[in-house]
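[1] have a look at this fold, sequence not included:
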């Protein structure tokens, strides 16, 4: 049985006080016990396939598909094998669907319990005009993050990549975001591109109660991407519910949809302890289109990383374009919660990362979910500049240019299991891939 990546608990007082949103989703799509990838042959129609299998066709292949890409995604609540037998034994892969994926991380702010309202204006506005992101080495929009951003060299990175990610779309596939938060003004793609796969509509607004489940998770993740690449555009896609769980079908569909909408980078701060063939195929297809995918490693302190991050070790274009990210603290020591493995490609500081929170507020979260969008934002910085290497090499260059977290005996217990070299180093990375 697949198990979703766990959420970290609330450990200290919140920056955000007791702001709340809707306790339950206002709408929700039908959810299925299992999902099947069924081969589609010439002459098939969605209606015929649905009738024969006794399920619901969730996606249909394009007319120019070839080979293994000619499959339909079918949701099933009845015994799947019986319906598939009616198709004469054609190729099909069945897997559990409901609540297989989860978003990791937990609120971890420490501000003496004070209510903090976002007062910095749009992150995009801070990237230009009369105001500066940096003031005397302090990160002006959120001074709480100054030490974090100094650690990964963000101020220098902003000088090296002055376009700040302009022209790059980063899809945040998560719990949705606070669509009206002032931090995101001018920083989101056109509303017509938004999608809520969990709610079944075009409004991927976060829903839930602050301090419970994953409410605020996606807003935090999107806010981290924009702090790294302030002029990138966020494509908000919701696949996780208020408790942080979501279905295979939702995640797979969102990955495919993100590429169709022109996303150059996809952030997946979610995972499962078991590989999903449907999600793996979706990641493979977008990777073949040149999309860079970043995925968090999981928060169970296990010596294995969750999927889809674990797919980064695979050979070929899938492995080249997929980047797995774990977490360290400000001393570059493995975070107590972070998963680790020899297949893990890199780490980033994922503890107490302040960012926008629902209801126009600010909160800090901890988790590998917070480390992944730092890498996604770094990729957006690079893609916003002229490159000296093919785009397919950019993710690997980020891992190879990381700061060595194993020097002087540090992390000896996790030697070679916190990345090729270790922690995200934005200046070193950018110097290795962009043209000056």
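    Good, I have the coordinates. It should be emphasised that the depicted structure is a prediction, and the values quoted were computed from it without experimental measurement. Numbering: from 1, shown residues only.
[2] switch to C-alpha atoms for all contacts and neighbour counts from now on
    Will do.
[3] so which residues make contact with stretch 195-206?
    The contact list for stretch 195-206 (Cα atoms under 8 Å, 6 or more residues apart in numbering) reads 21, 25-29, 175-179, 191-194, 215-216, 218-219, 236-242, 246, 250, 253-254, 358.
[4] against that first model, consider the following:
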């Protein structure tokens, strides 16, 4: 049974964390934002949400909510979000008004995904293959891991050659174990220089150490062996989809979107094994989420010490409330990474579609092993591309899964941002600039020429990113 907290936990940062926060705020020229305590469950049944820009400070919370006919979800000096008690015509997104009325329930979701080599094991249309307990389910009869080897809980190392990546201590390329000829996706990871980057950074500690990545998604299987010692303190977790304190990635794995958040969190850790994951559930088992939940999740993650927020979700329409919440995170120096979408068309899903020219946000598309834009990846005002095809990561129940989509590309970049931040010399804006400045252009590749100028800075290059 899940436990509902009686009070909102207070984050106590270390002195190093405080210094880092101060440096971030100074560099960005901002002041520490303040928000009303998110009201878990507020707005969960409302069909519409009202975003009030620059709410009148003379109005109390009760007065403000009454003026706009609803229940307050959250409030900051820059904006307030109110769950509407009635339904009225929605606001045109380009109206530029101080009050915006939008759809709330189910307005945000996982990006739709075409089936990619999934056989009969397609989860929620997301193109996922899974296996576990010694049985391979690749949809093509191939036993990827060989025979009846069980990877989790049996002492068998995921990275192979005696490198025990998932349990006990965290090892990695350059962490004292072998460099892993049996690493899943080894060609993909080496193609972006992950092995070189981790070996280089490993001389000074575990890559990504000291950085917190908040994963706002379907939740995380917090009992999965991969996350042993890799989660933030439990009082920083929250489930805004159910309104309780256990953001578990539930549902029925293999039948709905269950496992999506677990995979996303795992991919971020593969890139930055020393980082901590903050699980914040904002989507249900079908991959649907309310605007109110996502807004509260962003504010929660910001207020509880996230350095990076990963949003492998979005909407085909702009969502002002989410845009404002991301602005709140940015004011605190938080980097936000969002997936571009999987329709294969020009133009990005939102919030990634708002990120052009942003100093702290990254809109991420997908590429394959040859660095070609993935057929499913949306393009246009991208920040860059990252691997997003058949990436192997953890799945609920101690299993593994291979997912495809820009949902997978985003946490790879979130992990890259953690590598940059863990050096201690960069703030969030510096990390975002460096990730793009060190990316390798891919427009000249024959398959990418039709998209020239629409693939951002190119493809992620972790070797270049981590060079002195």
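    Cool, the structure landed. Everything quoted here is computed from the prediction, not taken from an experiment.
[5] quick revisit: buried ones among the contacts of stretch 195-206 of the first structure?
    Buried members of those, scored by 16 or more other Cα atoms under 10 Å, are 21, 175-179, 193-194, 215-216, 218-219, 236-242, 246, 250, 253-254, 358.
[6] of these, which belong to helices?
    218, 219, 250, 253, 254 (DSSP state H).
[7] give the aligned equivalent of residue 255 of the first structure in the second structure.
    For residue 255 of the first structure, the aligned residue in the second structure is residue 298 (criterion: TM-score structural alignment).
[8] repeat for residue 264 of the first structure
    Under TM-score structural alignment, residue 264 of the first structure pairs with residue 307 in the second structure.
[9] for its match, what are its contacts?
    211, 212, 213, 214, 333, 334, 335, 428.
[10] same check, this time on residue 364 of the first structure
    Neighbours of residue 364 of the first structure in contact, by Cα under 8 Å, 6+ apart: 14, 15, 107, 108, 109, 220, 352, 353, 354, 355.
[11] and the strands in the stretch 301-436 of the first structure, which stretches?
    Listed in chain order, the strands of the stretch 301-436 of the first structure (DSSP state E, counting those that start in this stretch) span 322-328, 346-349, 353-357, 361-366, 403-404, 422-423.
[12] who are the packing partners of the first one?
    To tie it back to what came earlier, the one meant is strand 322-328 of the first structure. Packed against strand 322-328 of the first structure by the contact rule (3 or more Cα pairs under 8 Å, 6 or more residues apart in numbering; DSSP states H and E) you find strand 292-296, strand 346-349, helix 368-383, helix 394-400.
[13] again, 6 Å this time
    strand 292-296, strand 346-349, helix 368-383 (3 or more Cα pairs under 6 Å, 6 or more residues apart in numbering; DSSP states H and E).
[14] tell me which two in the ones in helices among the buried ones among the contacts of stretch 195-206 of the first structure are the farthest apart.
    Farthest-apart pair in those is 219 and 253; separation 20.6 Å (Cα to Cα).
[15] before we move on, the earlier item: which of the contacts of residue 364 of the first structure still touch in the second structure?
    Checked against the second structure using both residues aligned by TM-score structural alignment, their matches' Cα atoms under 8 Å, the contacts of residue 364 of the first structure keep these contacts: 108, 109, 352, 353, 354, 355.
[16] what sits against the most centrally placed residue in the first structure?
    Nearest residue to the geometric centre of the first structure (Cα atoms, centre = their mean): residue 268, 2.2 Å. Neighbouring residues of residue 268 of the first structure by Cα atoms under 6 Å, 6 or more residues apart in numbering: 173, 294, 295.
[17] map residue 155 of the first structure onto the second structure.
    Using TM-score structural alignment, residue 155 of the first structure pairs with residue 195 in the second structure.
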